[in-house]
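Q: got a predicted structure here, sequence first:
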Amino acid sequence: MSLPTSTRQYVFPQTKETAVSAPKANEVLVKTRAVSLQFRDLMIASGRYRGTFPPNLVPCSDMAGEVIAVGEDVKEWKVGDRVCASFHQDRMHNDSPNEQALGGAVHGVLTEYRTFPAQALIAMPDHLSYEEASTLPCAALTAYNALLSGYAPLKAGDTVLAQGTGGTSIFALQFAVASGATVIATSSSDEKLKIATKLGATHVINYKTTPNWAAEVLKLTNGVGVDHVVEVGGNATFSQSITAVKQRGSINIIGFLGGVGDVPSPDLIFPCISKQIIIRGISVGSVVQFKNMNKLISANIQATRPVIDKVFGFDEAKAAYAYLKSQAHVGKVVIKI
């Protein structure tokens, strides 16, 4: 087949057409089929995300697509393979650098075609659609890294607190259930909590009607607390997370939905020492972790199937951003290309 010579892509704040080059020796040219959105994408678009970005940034980090050409030295991929791109293009292993993040430090994936280094691609699980697989590179892998990697990996019988019902929190709920753990889920919406219950949460807490939700977590765990907290609120929720976690439990920090800078920092030192808490910052994950996560997903097809709230067309990208910003969604918002 003849290769495309141009691609439509978004650069803030509009689309443009640019040339497509054949892949270099160690590259793969991929036709983007679906892109999923992150809270990070909103922050970058509004200028509230820290970092240095290339001019005319192509946004978004998470995609799934089809290989349409491979460089002459590429052996592991062939035309027609279904793939996802790693969020960190240079992070092959857990201790590799993570400086080349898509949609931030380097141009992202909200484009019809894009080349990638061959080693930065991961095969999609066979049972997933492109839309479903596009949700894996950031949200799913962050949840997997938080719970199933690190110093105290999740094990059957543990209790997990999943804050909210956004993409990463929903994946954390699903991976915890698939691993035999008990999940306590929080949300500001009873309707969203009904979905969390259907996905396997044992207990749910509406933090609007129960603002002191940490006390409720302790009550549900007979005063012990949870083994793992998936912390997405940042400073706004961290004090309650410290209260809710058990002695020698872990708090995995993955987000700051409650705000940055305008929210006072909680008192950390004495509580963390007295409870011997493990606090771990999570920056997505590596290619190796992505492959291991896909094994878990493929072995637990029903429990781990991605939850997609709404799918938008490529020309509706701005509407997709607006819908994500509204926080009306449960799970992921996807753009189909």
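A: Now that the structure is in, tell me what you want to look at.
Q: only C-alpha atoms for contact and neighbour calcs from this point on.
A: Fine.
Q: which SS state does the most centrally placed residue in the chain fall under?
A: Compute the mean C-alpha point of the chain, and by Cα atoms, centre = their mean the closest residue is residue 139, 1.2 Å away. Following DSSP: H, G, I helix; E, B strand; the rest coil, we place residue 139 in the helix state.
Q: same question, residue 315
A: Following three-state DSSP, the label given to residue 315 is helix.
Q: would you map the helices across this structure?
A: Along the chain, counting by DSSP state H, helices occupy 39-45, 130-133, 141-148, 167-178, 190-198, 213-220, 235-244, 269-275, 287-299, 317-326.
Q: which strands and helices lie in contact with the shortest one?
A: For helix 130-133, the contact count by 3 or more Cα pairs under 8 Å, 6 or more residues apart in numbering; DSSP states H and E identifies strand 27-36, strand 62-70, strand 332-336 as packing neighbours.
Q: what about versus this one:
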Amino acid sequence: MKAYEISKFGIDNLTKTEIPEPKAGKGEVLIKIKAVSLNYRDLMVVSGTYNPRMKLPAIPFSDAAGEIVEIGEGVKKWKVGDRVMPIFVQRWYDGRLNDEIRRTALGAGSDWNGVLREYAAFSEESIVRSPEYLSFEAAATLPCAALTAWNALVESGKLRAGETVLTLGSGGVSTFAIRIAKMLGARVIATTGTGEKAERLRLLGADEVINYRENPDWDELVLKLTGKRGVDHVVEVGGAGTLPRSARSVTVGGHIALIGALSGGEGLNPVGVFMKAARLQGIFVGSRRMLEDMNRAFEFHRIQPVIDRVFSFDEAKEALQYLESGKHFGKIVIRVD
């Protein structure tokens, strides 16, 4: 079967190769992968910044959707033809995350090879059913980006109708956060760097949009828009470069979901956080139970992921380069033909 491997770091070193097709072992199912979606983590993995000591060679990428084509001995929950998605952290079914479980995340080393391949075998406990109304391409965007936004706002944030959410940028997590926040009756303030993306964020549901290039002190504008109160939740994907302004934007007793590290910077003075009694919570995607809960909500509300471009399997390098450019709006997907 066809697969992509990293034998040394760098997008140009991502190599398409032929490897043996796996079989479904005891308690496993074999999935024909139909689509794969990209996350910023995948770019970090391929470039070597995620873990410079990662075991190589390895198959990258964590998010996929496909169809079961073979059932292993003892499997009771699934049948051939079921449309499914592997979960991001393969052994996080429910409850509290620990270090042992965290290490079972897909796509960051040869111990838990990723999904940029035609077939993959998974434990029957480590997959969930894809929402029936979504295409394979759309379903492939859910296990990491959508679930991260869901965890940030619903599980960790306990978001309530009428609260205000601040999102940063227009990548996968941020666009899903807008969808989820509006689904739950929240007000959304979004930031972006271009007028074109600002208009698209408004069409997506953002109530107010701040162009951070025109307003570099965007936290001051957030406070103005909220009557100096601040927002209840920040979906913080920027990291050190944006975290100080996010902390100034949050209200007393508010919640900052710390997700990404897209921008460099000097870091955060913690005084502003504890003086506001704000909660800074790291988000590491989510569990199987969270994904199943989210999928039920998405099915009821018919939530549609925002997909910017779909690349062919042969264009995996180009897809990563497009992600690296930062020009995308929403998700980037690779169709596995």
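A: That came through, no problem. Quick caveat: nothing in here was measured; it's all calculated off a predicted structure.
Q: quick one: TM-score?
A: The TM-score (TM-score structural alignment, normalised by the length of the first structure) is 0.94; 324 aligned residues with a Cα RMSD of 1.0 Å.
Q: sorry, back to before: just put the helices and strands packed on helix 130-133 of the first structure in JSON lines and tack on mean neighbour count and distance to residue 120 of the first structure.
A: Conversion of those to JSON lines gives the following (neighbours: other Cα atoms under 10 Å; distance: least, Cα to Cα, whole Å):
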{"stretch": "strand 27-36", "mean neighbour count": "26", "distance to residue 120 of the first structure": "9"}
{"stretch": "strand 62-70", "mean neighbour count": "26", "distance to residue 120 of the first structure": "12"}
{"stretch": "strand 332-336", "mean neighbour count": "25", "distance to residue 120 of the first structure": "21"}
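Q: want to try TSV for the ones you listed, with distance to residue 269 of the first structure as columns?
A: Formatted as TSV, those follow (distance: least, Cα to Cα, whole Å):
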stretch	distance to residue 269 of the first structure
strand 27-36	37
strand 62-70	36
strand 332-336	35
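Q: residue 116 of the first structure: which of those is closest?
A: Nearest of these to residue 116 of the first structure, taken as Cα to Cα: strand 27-36 at 5.4 Å.
Q: relative to the second structure, what is the average displacement of the closest one?
A: In the superposition against the second structure, strand 27-36 of the first structure averages 0.3 Å from its aligned positions (mean Cα distance after the TM-score superposition for the first structure).
Q: and the strands in the stretch 1-150 of the second structure?
A: Secondary structure of the stretch 1-150 of the second structure by DSSP state E, counting those that start in this stretch: the strands cover 2-6, 14-18, 28-37, 63-71, 83-86, 119-123, 127-129.
Q: now find how far off-centre the first one is within its chain.
A: It refers to strand 2-6 of the second structure. Offset of strand 2-6 of the second structure from its chain centre (Cα atoms, centre = their mean, to the nearest Å): 22 Å.
Q: can you pull the buried residues of that strand?
A: Buried residues in strand 2-6 of the second structure, counting neighbours by 16 or more other Cα atoms under 10 Å, are found at 2, 3, 4, 5, 6.
Q: by contact count, what packs against it?
A: Using 3+ Cα pairs under 8 Å, 6+ apart as the contact test, the elements touching strand 2-6 of the second structure are strand 14-18.
Q: next: the fourth one.
A: When contacts are defined as 3+ Cα pairs under 8 Å, 6+ apart, strand 63-71 of the second structure packs onto strand 28-37, strand 83-86, helix 136-139.
Q: quick one: which of the ones you listed is nearest residue 192 of the second structure?
A: Here strand 28-37 is closest among those (Cα to Cα), at 22.1 Å.
Q: touching the closest one from outside, list them.
A: Strand 28-37 of the second structure has contacts (Cα atoms under 8 Å, 6 or more residues apart in numbering) with 22-24, 61-73, 75, 78, 115-124, 136-137, 140-141, 331-337.
Q: residue range in the first structure corresponding to that strand, please.
A: Aligned by TM-score structural alignment, strand 28-37 of the second structure falls on residues 27-36 of the first structure.
Q: ok so, going back, now distance to residue 295 of the second structure too, for the strands of the stretch 1-150 of the second structure, in a markdown table please.
A: Shown next, in a markdown table, are the strands of the stretch 1-150 of the second structure (distance: least, Cα to Cα, whole Å):
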| stretch | distance to residue 295 of the second structure |
| --- | --- |
| strand 2-6 | 28 |
| strand 14-18 | 32 |
| strand 28-37 | 17 |
| strand 63-71 | 13 |
| strand 83-86 | 11 |
| strand 119-123 | 20 |
| strand 127-129 | 9 |
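Q: so for residue 209 of the second structure, which of these sits nearest?
A: Residue 209 of the second structure lies closest, by Cα to Cα, to one member of these: strand 28-37, at 26.4 Å.
Q: quick one, that closest one and helix 172-183 angle?
A: Per axes from the mean of the first three to the mean of the last three Cα atoms, to 10 degrees, the angle that strand 28-37 of the second structure makes with helix 172-183 is 90 degrees.
Q: pull the distance from strand 28-37 of the second structure to the chain's centre.
A: Centre-to-centre, strand 28-37 of the second structure and its host chain are 18 Å apart (Cα atoms, centre = their mean).
Q: over to stretch 117-126 of the second structure?
A: From the chain centre to the centre of stretch 117-126 of the second structure is a distance of 19 Å (Cα atoms, centre = their mean).
Q: what does that stretch correspond to over in the first structure?
A: The alignment places stretch 117-126 of the second structure over residues 111-120 of the first structure (TM-score structural alignment).
Q: now the end-to-end length of that stretch.
A: End-to-end distance for stretch 111-120 of the first structure, by Cα to Cα, to the nearest Å: 17 Å.
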